[in-house]
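# predicted model and sequence below, questions to follow.
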Amino acid sequence: MTWMVTGGAGYIGSHVVRAFGQVGIPAVVLDDLSSGHREFVPEEVPFVQGSILDTDLVTAALREHGVTGVVHLAGFKYAGVSVQRPLHTYEQNVTGTAHLLEAMQSAGVTRMVFSSSAAVYGTPDVDLVTEDTATAPESPYGESKLIGEWLLRDQARATELHHTSLRYFNVVGSGTPELADTSPHNLFPLVLDALAEGRTPRINGDDYATPDGTCVRDYVHVADLATSHVAAARALSEGRELQRVYNLGSGDGVSVREIMTAMAQGTGIAFEPEVAPRRPGDPDRIVASGEAAARDLDWVMRHTLTEMVTSAWQARQAR
């Protein structure tokens, strides 16, 4: 039993690869290194450099390594930028997923765990998002993830594909110091880079309808997330039926102001964040329930907010 991790040289993907290794399941990585890092892939893990858009390459890699399932994390993941680059986003996330499914069908690979996103919900009008909450994506990124779920659903109707999609929001922290989040758009690296460079971090808006006026979101540790990806892969390998989608949510969000306080404590750098105007389209609160995933996918919030911050800071310093 070997699993391919597309995007396995990226921040989340590299943690998933290590989680497979911890339970003795062989993995192979496919990544075009557009945002991933070759050094994030352990030396003993086979690495194929290429794009999911290259159907022939992916088909050959699946066959060569005897792959039995795919954890699909490769894609363009910047929601804000996707508004300016919709065609690129759809090509990478929709066309790419279609090509990957085609390669899997050609190679006889019938299991997939898909990295989706809480962005499929848009701005929900409920305090706690569940898998039954209506989807209403507000960016090409969110739309592309929802279409990816539809592609899996429809391919499963036509073939023997067994699949599940995992929806999550803000992934933070580090499971090991050599694996840092290097995204130029995510809150944690933006704040940590500012502190490391002697700049003052910024809060975008403090007049939201929340207890402290700043946005409330789900923040989950990347190692916890990786554990549930592997649990989903094992369940599919064992023939267990899973829900079509799962939320990997905290059930209890954290505000941006609380993140800033934890950053000061975790780094030992005292600061008072600057307050900038709101960003268009930022909802007051988005928090998801993780009850179904806790039941089926070993989903547990094993790390505190402090541990999320300190592990991310250690990884930032090790860069």
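Cool, the structure landed.

# C-alpha from now on. contacts and neighbour counts both.
Noted.

# need the strands for this structure, in chain order.
Here the chain has its strands, by DSSP state E, at 2-6, 27-31, 47-49, 67-72, 111-115, 162-167, 170-172, 202-204, 216-217, 219-221, 245-247, 254-255, 274-276, 285-286.

# and Leu128, which of the ones you listed is closest to it?
Closest to Leu128 of the strands of the chain, according to Cα to Cα: strand 285-286, at 7.3 Å.

# who touches that closest one?
Outside strand 285-286, the residues that touch it by Cα atoms under 8 Å, 6 or more residues apart in numbering are Thr123, Pro124, Asp127, Leu128, Val129, Thr210, Cys215, Val216, Arg217, Asp218, Gly253.

# now stretch 299-316
172-181, 188-189, 192-193, 220-221, 224-225, 227-228, 248, 250, 259, 262-263, 266-267, 290, 293-294.

# re the thing from before, take the strands of the chain and write them to JSON lines, including distance to Val58 and mean neighbour count.
Formatted as JSON lines, the strands of the chain follow (distance: least, Cα to Cα, whole Å; neighbours: other Cα atoms under 10 Å):
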{"stretch": "strand 2-6", "distance to Val58": "10", "mean neighbour count": "25"}
{"stretch": "strand 27-31", "distance to Val58": "8", "mean neighbour count": "25"}
{"stretch": "strand 47-49", "distance to Val58": "9", "mean neighbour count": "17"}
{"stretch": "strand 67-72", "distance to Val58": "11", "mean neighbour count": "24"}
{"stretch": "strand 111-115", "distance to Val58": "14", "mean neighbour count": "24"}
{"stretch": "strand 162-167", "distance to Val58": "19", "mean neighbour count": "24"}
{"stretch": "strand 170-172", "distance to Val58": "27", "mean neighbour count": "21"}
{"stretch": "strand 202-204", "distance to Val58": "41", "mean neighbour count": "18"}
{"stretch": "strand 216-217", "distance to Val58": "36", "mean neighbour count": "23"}
{"stretch": "strand 219-221", "distance to Val58": "30", "mean neighbour count": "25"}
{"stretch": "strand 245-247", "distance to Val58": "25", "mean neighbour count": "23"}
{"stretch": "strand 254-255", "distance to Val58": "39", "mean neighbour count": "19"}
{"stretch": "strand 274-276", "distance to Val58": "45", "mean neighbour count": "12"}
{"stretch": "strand 285-286", "distance to Val58": "36", "mean neighbour count": "24"}
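
# structure two is appended below for comparative analysis:
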Amino acid sequence: MARLYGSRKRILITGGAGFLGSHLTDRLLDLGHEVICVDNLFTGTKRNIDHLHRHPRYEFMRHDVCFPLYVEVDEIYNLACPASPIHYQHDPVQTTKTSVHGAINMLGLAKRLKCKILQASTSEVYGDPAIHPQPEDYWGNVNPIGLRSCYDEGKRCAETLFFDYHRQHNLKIKVMRIFNTYGPRMHPNDGRVVSNFIMQALTGEPLTIYGEGKQTRSFCYVDDLVEGMIRLMDSEDSVTGPINVGNPDEFTIKELCELVLTHTGSASKVIYLPLPDDDPKQRKPDSKLALSLLNWSPSVELAAGLVRTIEYFRWVQANA
């Protein structure tokens, strides 16, 4: 059973040493909760959590969610899974296992404890969407056998498992579809467009645009994303999701490139390469549900968030 003592909760975060997980940890500790961070450090890094090891309400466990875990907690945030194409395509079988076996193990734990569990799903479940922007009731346009399918289909299967546990076992679930998120603690070599552009600009390398740069993305600053995640977890039990959480402001990749060059002051050139297979041409959330059910909308403008992110990558370079 859940073990609530007053307003303080003991909260498990899988993938807690990753980009999103470490920011979520900081926020939950600031709110007065206890946090158990579980991570196998495949893509997460101890650098993201070094500042937490002496915190009296923080605990780190090196563990792979593909194997069962036995802890006593009040809530579970299931964030464990490599999320960038370079990382999740490095070992695609393991990526699918992390999404599917990891979901089964964490759902089993939540069932035993009778506690709420949140799944960090992804906008990738929509594939290369034929509807724009993407509402939650859109079923997607996904290639089930492509290079990205280990992640896309793994996350889709995890959503299936969450809703089947909800229907079959009356489990309290929350499913959040995360759109492109950026900010400090992104992995410098994760292959995502924001980190790619910033690192290329800071090192004087050419900025690589795939295709003509007309494909669009929406970019949500990490603090806004974490706020939406906590609001979803704290919402009424009837609010299961899936709920899109992301910034509805849309930018072309070429516009992002120009912003990065401006705010880094870089003289780097821009080169154009062929578009990768199954790369979505448009990606933007329909965020009406997040606004109506969670009273959530992003507050950090892209330019302001990029400045903070660039400062972080400069620090990484200086301390490499």
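All right, it came through fine. Quick caveat, the model's predicted, so the values are computed rather than measured.

# about what we covered before: filter the contacts of stretch 299-316 of the first structure to the buried ones?
Buried subset of the contacts of stretch 299-316 of the first structure (neighbour count, 16 or more other Cα atoms under 10 Å): 172-175, 177, 179-181, 188-189, 192-193, 220-221, 224-225, 227-228, 248, 250, 259, 262-263, 266-267, 290, 293-294.

# any idea how far Tyr312 of the second structure is from the residue of the second structure most remote from its centre?
Centroid-distance maximum for the second structure: Ala267 at 31.1 Å, with Cα atoms, centre = their mean. When Cα to Cα, to the nearest Å is the yardstick, Ala267 of the second structure and Tyr312 of the second structure sit 20 Å from each other.

# swap in Gln89 of the second structure?
For Gln89 of the second structure relative to Tyr312 of the second structure (Cα to Cα), the value is 26 Å.

# what of Glu124 of the second structure?
Computed as Cα to Cα, the Glu124 of the second structure to Tyr312 of the second structure distance reads 27 Å.

# just His101 of the second structure next, same as before
Between His101 of the second structure and Tyr312 of the second structure the computed distance is 34 Å (Cα to Cα).

# now do Asp152 of the second structure
Relative to Tyr312 of the second structure, and taking Cα to Cα, Asp152 of the second structure is found at 29 Å.

# also Ser195 of the second structure?
11 Å.

# for Val125 of the second structure, same thing?
Val125 of the second structure is 30 Å from Tyr312 of the second structure, where distance means Cα to Cα.

# state the pair within the contacts of strand 285-286 of the first structure that is farthest apart.
It's Val129 and Thr210 that sit farthest apart of these, by Cα to Cα, at 16.6 Å.

# who has more neighbours, the two?
Between Val129 of the first structure and Thr210, counted using other Cα atoms under 10 Å, Val129 has the larger neighbour count: 20 against 13.

# what does the more buried one correspond to in the second structure?
Superposed on the second structure with TM-score structural alignment, Val129 of the first structure falls opposite Gln134.

# ignoring the adjacent residues along the chain, who's closest to Ser255 of the first structure?
The shortest distance from Ser255 of the first structure to any non-neighbouring residue, by Cα to Cα, 6 or more residues apart in numbering, is to Val216 (4.1 Å).

# correct me, but the one you found touches Ala288?
No - counting by Cα atoms under 8 Å, Val216 of the first structure stays clear of Ala288, with 11.2 Å between them.

# tell me how far whatever residue of the second structure lines up with Phe47 of the first structure lies from Leu41 of the second structure.
In the second structure, the residue matched to Phe47 of the first structure (TM-score structural alignment) is Phe60. Using Cα to Cα, one obtains 11 Å as the distance from Phe60 of the second structure to Leu41 of the second structure.

# and if you look at Val226 of the second structure?
For Val226 of the second structure, the distance to Leu41 of the second structure equals 21 Å [Cα to Cα].

# and these two? Which one has more around it.
Taking other Cα under 10 Å, Val226 of the second structure and Leu41 do not tie; Val226 has more neighbours (20 against 15).

# and the nearest residue to that one once chain neighbours are set aside, how many residues sit next to it?
Leaving aside its sequence neighbours, Val226 of the second structure sits nearest to Leu24 (Cα to Cα, 6+ apart; 5.8 Å). When neighbours are defined as other Cα under 10 Å, Leu24 of the second structure has 24 of them.

# tell me the counterpart of Leu24 of the second structure in the first structure.
Checking TM-score structural alignment: Leu24 of the second structure goes with Val16.

# how about Thr43 of the second structure?
Aligned counterpart of Thr43 of the second structure in the first structure: Ser35 (TM-score structural alignment).

# pretty sure that match sits against Gly8.
No - checked against Cα under 8 Å, the pair Ser35 of the first structure and Gly8 is beyond contact range at 10.6 Å.
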